[in-house]
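Participant: show me how the following folds:
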Amino acid sequence: MERGGVKLFRLDIKWLEEMEVVEVIKTTWHNTIFIGSLDFQLHKKLFNIKHKLIVWKKDNNFNVQSKIDEVLYEIEALDQHVQSIGVLTEELMGERNSKLKSLHNLRRVEELYWKQISRTKWLKESNMNTKFFHSIASTRRRKNDISGLTIPGIDADDSVKMEGAIIDHFKKAFSIKVKFTPKLEKVPFKVLTVDMSSNLECNISMEELEGVVFALLSDKALDPDGFPHSFFHRFWNLIKSELLEMVRALTTRGEIFKWVNATYIALILKKSVIAELSNIWLINLLTSLYKIMEKVLIEVSLTFLISNIQSAFILE
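Facilitator: Okay, the predicted model is just below:
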């Protein structure tokens, strides 16, 4: 089957090393003004930032490897010039050190990119582990590739029928009715006291929100909107006030803008090599804003609402 579909936006964290990109993000955030709910406004801000960055990438043809090659060529040319004149002046030394610093920064950006792609948690960047991260990323890509798929009664070369069969399979998976519902009348759930109710009705504080946002791992897989958690860490001072108002509005309004509440369905392979659809799991991917709101509500309400017998809700 041929690969298809729209290519989703993904914020490459190495872009954030460019001051021009940082200014584009800050300017777009401040200049994007819409009338509507706060989650709608923040969605539009992220949406406009996304499109500004797409334009920036297209105009600048951003490629770290080509920049590294360019700086290496300049250093080599400078060294040849020093050899030809036989003198390493203070001016030439300063120029060479400047280029070496640029090379180091570019190597770091390259390493950050491959660390993000590899999803490696136990090994940190800044130790020039680019080759290792690249190797892990390549292994992940090969492991996640579906090289072949067999569906009974469907010709594997007929992409239209294969696509239809796959869609039908997962439609059935989502439409299966629950045959058994447990009875919970005698389960001793927690009962909220007056003080508990008052605490739950208090406004979310900035400290609570900050704790939740920075507890999100910066190098986790990107959310469907294309923004990694490190984006919210990096621009926390820029977005924190509006983010707090959005979360507070959710607790009083009880509604979420549909595109913030949108989810993507991803396929997870049960085996390293699959041959049939039953070897695939489905998971939902949440947007960044939805995930933050969800985590905040869980954090402030978990101790009040979850009883000891509900073992499915155990803090990690």
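Participant: CA atoms for contacts and neighbours, from now on please.
Facilitator: OK.
Participant: gap between residue 249 and residue 292?
Facilitator: 13 Å (CA to CA, to the nearest Å).
Participant: and this one, please, so the two structures can be compared:
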Amino acid sequence: MSLFPTASVMTEKARGSDHTPLVISLDGQLLSSNRRRRKIFRFEAMWTRNASCREVISRTWDRTWTGAAGERLQCKLRNVCEELDTWEKTNFGSVNKQIKEYETALQDLDGNGLSTASLSRRAEFREKLDELLAREEVMWKQRGKAEWLHEGDLNTTFFHARANARQCKNAISCLRNLDGSWSNSADEVQKIITDYFQVLFNSSKPSNEDIEAAIEGLPVRVSTEMNEQLLLPFTADEVKSALFQMYPYKSPGTDASKAIANRLKPFLTSVISETQSAFLPGRLITYNVLVAYEINHYLAHKYWGSTGHAVLKLDLSKAYDRVE
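Facilitator: Sure thing, here's the model as predicted:
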């Protein structure tokens, strides 16, 4: 995988044999169909090593905009993205390309006779190359999502392997249709995803009587006082606390989930069962795998006693992927 990070494998229909042929593409072109995706703006952490980056952000952010507070914030963010994109193309440039240029220049200097002028130029090129290599290290660290690594760690193949693995994992090369066939064109893949989530999040429009009947018998976990506190408008301090808890180079979604989680945290002990393993400090969701194995082992080897046991299997897609 490290030699061919974009490799892909696809099965073909078996004809006249019980063996399904496998088609391997080392360059990833088999399933991608030369799809072109619109480039999404992403802030590069290595830009902060250039002093003019802060100047561009400060100058653009200080511009005056009219409209509501939300509209002004949106205009500021969009304008900063556009200015940084232009600045990156005109002033910052490609790090990999510049590294190759300075490495070639240093090789040319080393191949010629050394003089006072060439030594001075070599020191200048060496200093610029070191800075470019430091930027490259920050770039690969950001792509590798290895927050536990620090700048200054060796820029080895580990960074590249993590980044390439994430790229391969996140890429959707093809999807299976309802009839079992595979689709690899961009339009078909987009339609399959849209149709799937439209069905998943579509409501059956249950009546209030149906809802009351479904929740009848469930214990009340959230009291009236707790509900009143949870429904209060968010304060500026709560929003600031959620923002400052973000990892510096991460950009969470617009659903304000962190602020909601912070507000819900004091009531978690009343809402979450003691047997739940996820979303609690000191507990891991992987513990459930061990617990389930031990329970099945116990039931399979229970040969005595008059009390019977049963295992209830839940549809996790209904428990986690739907709101109804």
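Participant: just the strands from the stretch 1-150 of the second structure, written as ranges.
Facilitator: Taking DSSP state E, counting those that start in this stretch, the strands of the stretch 1-150 of the second structure run over residues 8-11, 22-25.
Participant: any idea which of those strands gets closest to residue 185 of the second structure?
Facilitator: strand 8-11 (14.0 Å; CA to CA).
Participant: if you count neighbours, what's buried in the closest one?
Facilitator: residue 8 (16 or more other CA atoms under 10 Å).
Participant: that one corresponds to what range in the first structure?
Facilitator: With TM-score structural alignment applied, strand 8-11 of the second structure matches no range in the first structure.
Participant: and the helices in the second structure, which stretches?
Facilitator: 29-32, 51-61, 69-87, 95-111, 116-144, 157-170, 186-200, 208-215, 224-230, 236-244, 257-264, 268-271, 287-300, 316-320 (DSSP state H).
Participant: what's the average distance of the second one to the first structure?
Facilitator: When you say that, I think you mean helix 51-61 of the second structure. Per the superposition on the first structure, helix 51-61 of the second structure and its aligned residues are separated by 1.6 Å on average (mean CA distance after the TM-score superposition for the first structure).
Participant: and residue 92 of the second structure, which of the strands of the stretch 1-150 of the second structure is closest to it?
Facilitator: The minimum distance between residue 92 of the second structure and the strands of the stretch 1-150 of the second structure falls on strand 8-11, with 33.9 Å, by CA to CA.
Participant: okay if I get the helices of the second structure as CSV plus mean neighbour count and distance to residue 176 of the second structure?
Facilitator: Below are the helices of the second structure laid out as CSV (neighbours: other CA atoms under 10 Å; distance: least, CA to CA, whole Å):
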stretch, mean neighbour count, distance to residue 176 of the second structure
helix 29-32, 17, 13
helix 51-61, 14, 44
helix 69-87, 15, 36
helix 95-111, 14, 38
helix 116-144, 17, 29
helix 157-170, 16, 17
helix 186-200, 13, 8
helix 208-215, 10, 34
helix 224-230, 11, 42
helix 236-244, 12, 39
helix 257-264, 15, 32
helix 268-271, 13, 39
helix 287-300, 11, 29
helix 316-320, 9, 18
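Participant: nearest to residue 8 of the second structure, of those helices?
Facilitator: Using CA to CA, the nearest of the helices of the second structure to residue 8 of the second structure is helix 29-32, at 7.4 Å.
Participant: what about that closest one, distance to the chain center?
Facilitator: 23 Å (CA atoms, centre = their mean, to the nearest Å).
Participant: how much space is there between the equivalent of residue 216 of the first structure over in the second structure and residue 256 of the second structure?
Facilitator: Using TM-score structural alignment as the criterion, residue 216 of the first structure maps onto residue 246 of the second structure. According to CA to CA, residue 246 of the second structure and residue 256 of the second structure sit 12 Å apart.
Participant: same question, residue 289 of the second structure
Facilitator: Relative to residue 256 of the second structure, residue 289 of the second structure is positioned 31 Å away (CA to CA).
Participant: cool, and residue 22 of the second structure?
Facilitator: According to CA to CA, residue 22 of the second structure and residue 256 of the second structure sit 44 Å apart.
Participant: now residue 216 of the second structure
Facilitator: Distance of residue 216 of the second structure to residue 256 of the second structure, given as CA to CA: 31 Å.
Participant: which one of those two is surrounded by more residues?
Facilitator: Legend: neighbour count by other CA atoms under 10 Å for residue 216 of the second structure and residue 256, higher for residue 256 (12 against 9).
Participant: who's in contact with the more buried one?
Facilitator: If a contact means CA atoms under 8 Å, 6 or more residues apart in numbering, then residue 256 of the second structure has no contacts.
Participant: which positions in the one helix or strand residue 198 of the first structure maps to come out as buried?
Facilitator: In this structure, residue 198 of the first structure sits in helix 194-201 according to DSSP states H and E. Buried residues in helix 194-201 of the first structure, counted by 16+ other CA under 10 Å: residue 200.
Participant: that helix packs against which elements?
Facilitator: Under the contact criterion of 3 or more CA pairs under 8 Å, 6 or more residues apart in numbering; DSSP states H and E, helix 194-201 of the first structure touches helix 288-305.
Participant: could you give the angle of the helix it packs on to helix 38-60?
Facilitator: Interaxial angle, helix 288-305 of the first structure versus helix 38-60 (axes from the mean of the first three to the mean of the last three CA atoms, to 10 degrees): 140 degrees.
Participant: could you give the angle of helix 288-305 of the first structure to helix 194-201?
Facilitator: Put simply, helix 288-305 of the first structure runs at 170 degrees to helix 194-201, going by the same axes, to 10 degrees.
Participant: against residue 8 of the first structure, how distant is the residue positioned nearest the centre of the first structure?
Facilitator: In the first structure, the centroid-proximal residue (CA atoms, centre = their mean) is residue 222; its distance is 2.0 Å. From residue 222 of the first structure over to residue 8 of the first structure the distance is 11 Å, taken as CA to CA.
Participant: residue 292 of the first structure too?
Facilitator: For residue 292 of the first structure, the distance to residue 8 of the first structure - CA to CA - is 21 Å.
Participant: tell me which of these two has more neighbours.
Facilitator: Using other CA under 10 Å as the criterion, residue 292 of the first structure and residue 8 rank with residue 292 on top: 19 against 9.
Participant: surely that one touches residue 212?
Facilitator: Yes: counting by CA atoms under 8 Å, residue 292 of the first structure does reach residue 212; the two are 7.3 Å apart.
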